[in-house]
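>>> this one's structure only:
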């Protein structure tokens, strides 16, 4: 019998946890069945969910030997600042479901480990509180705020102004989820978000009034999709903020080029962790196509299925500027709060350094090309 989320307030790392896979195994024993389905489930038959991890595993590394590695490091530059390493925490909603310290614990761990943090619009912690946790840390990574474009533009503008005032350094606009995917596992488990866990940063927004439908009309296409964002909304968002705007969920080369035309400061190749459209290709497969379309005119990041430091190195070798990690962070959070998240991020950083040393990479600039076996 599993406990209710966070009822035992775990803060000590379980014995025997030495990998992200171990974290996942232990988190399964901590979390309620329905919460587990919400965090770990994907859309429909979960083909894309499985493909994300498998795709990184099938890319092979081709090591070089006897190369000078003394003084090597994982540092890199992006959006005008130097990062200690190319690992960010992806935006994930309602982290209070995993642990009562929620996004505060994740933020504390990310700041301490020099990892970037992308806070979800649907966070269960106020964005100002998260910023106060992260910003004083001298060696912290970047602090970004994720958005969904809502029909209430007045509320959206106020939310963006709050993020700017709090000290967030970029906006990440999710563009690949105008509607929720058919998440069968979640529905089978009967997941219902507890009433006391809410998207606190969205308090006060005005939801659009449902339209009256004629016989035969679709609730999705004739009502909900009348509010779906378009490229014009991207231009509007850029017009109301001084922060760089990255688009998350761009996977088609034509969309990548359109995003740059609209002034996007960067792209995140993502299939929403396999939670929206099933049978999409894995992000490791999609990344090279987007990079080719962008042709170096903007940074391209990637998420989805990153479970090892070797995966991080492979992403960098393909040409990514950085990676985002999602579910493993939630597993660490469920297992041991901030300590668990910090352990997940430390494992990835350590494994990345090991992989670099064993493939002859003194810095991440050495990664592209020579690491991948010819295919």
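Nice, thanks for sending it over. Everything numeric here is computed off the predicted structure, so don't read it as measured data.
>>> From now on I want contacts and neighbour counts done on CA atoms only, so please keep to that.
Fine.
>>> Assess the claim that residue 82 and residue 116 are in contact.
No - counting by Cα atoms under 8 Å, residue 82 stays clear of residue 116, with 11.4 Å between them.
>>> Neighbour count for these two, which is higher?
residue 116 (26 against 13; other Cα atoms under 10 Å).
>>> Return the distance of the more buried one relative to residue 51.
Taking Cα to Cα, to the nearest Å as the criterion, residue 116 is separated from residue 51 by 25 Å.
>>> try this one next to it:
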């Protein structure tokens, strides 16, 4: 199959990573289009829970180009402020975003890559995949999960403690999402917070600024052949943002070990201890949303796409951007995605030269 609209680069995804790529493509004068499955600007930020705030100040949360403005009355901007910033970033740099357009597959088509969507075909000399992870939530394979008769939802489905007021809620997960949602529920529900290992809180004075510096120091060490500093993981797992500190200091954020199984209305630990539950919220992470690249056969034996920087080793015309440290240190963050986006775009532009 051939035909369809033609451009030099198709960027798949119009969230923060896609916009960062678009900024650099625009600066270099590359012909490109951004295809976004969402109906409005803002990427995943328009779908998060009500109380979510960044854990970096605005000045440490900017995409390349225009700095994020400070939100009045807030040290750490809320999700709505981020959506507004991304919307303005898209408008300011006149980025050619088409939405809602869902990419169904990317195929080799001679000297081009064929991008099939629910609204037509594109041919491109390169593809930058920037779809993130929010759209592919991961659920733990816990025995009895299908037998549980209460409410089950993942992080992506949580919005507000009002939805669970007075209920017995189990929150599963020891990362930032688990801690923040547990803190959100700590004063309005009968909360049980469970984690695979004892939670590791970062020092109260550490926020996104320190985390970005740690990620940057790790990248520089690896680039120069020095000892791996461990980056962000060496500091802890949970940023003690104000709501988390409040719940923790009030004694309402104490983690229990992971339970063994679920039954109809109960979670059951290995020693037989039980706790009744009306709802279980799985804050168990995400996987990269990369099903659109399946036709290219890039996944190895363990399901991982091998990259050099952001470039797919087995298909150099494809770059992966914003999926985590394996596609660039801190590339899943607002401030961290700028550098790998710049490098990916320079690499793509060099192909055309």
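Alright, I've got the coordinates. Small disclaimer: the values here were computed from a predicted structure and weren't measured.
>>> Report the TM-score for the pair.
Superposed pair, TM-score by TM-score structural alignment, normalised by the length of structure 2: 0.26. Supporting alignment: 164 aligned residues with a Cα RMSD of 7.1 Å.
>>> Could you verify that residue 194 of structure 2 is part of a strand?
Yes - looking at residue 194 of structure 2 with DSSP: H, G, I helix; E, B strand; the rest coil, it is inside a strand.
>>> How about it: what's its closest non-neighbour residue?
residue 256 (4.6 Å; Cα to Cα, 6 or more residues apart in numbering).
>>> Against residue 317 of structure 2, how distant is the one you found?
47 Å.
>>> Between those two, tell me which one has more neighbours.
A count of neighbours by other Cα under 10 Å puts residue 317 above the other of residue 256 of structure 2 and residue 317, at 21 against 16.
>>> need the contact list for that one.
125-127, 311, 348 (Cα atoms under 8 Å, 6 or more residues apart in numbering).
>>> Select from these every entry located in strands.
125-127, 311 (DSSP state E).
>>> Any chance of those residues in JSON lines with neighbour count and distance to residue 261 of structure 2 as columns?
What follows is those, written out as JSON lines (neighbours: other Cα atoms under 10 Å; distance: Cα to Cα, whole Å):
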{"residue": "125", "neighbour count": "20", "distance to residue 261 of structure 2": "49"}
{"residue": "126", "neighbour count": "26", "distance to residue 261 of structure 2": "46"}
{"residue": "127", "neighbour count": "25", "distance to residue 261 of structure 2": "43"}
{"residue": "311", "neighbour count": "22", "distance to residue 261 of structure 2": "41"}
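>>> What is the nearest of those to residue 10 of structure 2?
Distance to residue 10 of structure 2, by Cα to Cα, is smallest for residue 127 among these, at 4.9 Å.
>>> tally of neighbours for the nearest residue to residue 6 of structure 2 once chain neighbours are set aside?
The shortest distance from residue 6 of structure 2 to any non-neighbouring residue, by Cα to Cα, 6+ apart, is to residue 123 (4.6 Å). Per other Cα under 10 Å, the neighbour tally for residue 123 of structure 2 reads 25.
>>> Same question for residue 313 of structure 1.
27.
>>> That one reaches residue 352, doesn't it?
Yes - look at residue 313 of structure 1 against residue 352 with Cα under 8 Å: they come within range, at 6.3 Å.
>>> Now the closest residue to residue 191 of structure 2 other than its chain neighbours: which helix or strand?
Ranked by Cα to Cα, 6+ apart and with sequence neighbours excluded, the top spatial neighbour of residue 191 of structure 2 is residue 169, at 5.1 Å. Using DSSP states H and E, residue 169 of structure 2 sits within strand 168-172.
>>> Show me what that strand is packed up against.
Here strand 168-172 of structure 2 touches helix 176-185, strand 190-195, strand 279-282, going by 3 or more Cα pairs under 8 Å, 6 or more residues apart in numbering; DSSP states H and E.
>>> buried stuff in the helix or strand harbouring residue 217 of structure 2?
Using DSSP H and E, residue 217 of structure 2 sits in helix 208-223. Buried residues in helix 208-223 of structure 2, counted by 16 or more other Cα atoms under 10 Å: 208, 211-212, 214-219, 221.
>>> Including distance to residue 154 of structure 2, could those residues go into a markdown table?
Below are these laid out as a markdown table (distance: Cα to Cα, whole Å):
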| residue | distance to residue 154 of structure 2 |
| --- | --- |
| 208 | 24 |
| 211 | 26 |
| 212 | 27 |
| 214 | 29 |
| 215 | 28 |
| 216 | 31 |
| 217 | 33 |
| 218 | 31 |
| 219 | 32 |
| 221 | 36 |
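>>> quick revisit: surely the residue nearest to residue 6 of structure 2 and residue 107 touch.
No - in this structure residue 123 of structure 2 lies outside contact range of residue 107 using Cα under 8 Å: 9.6 Å.
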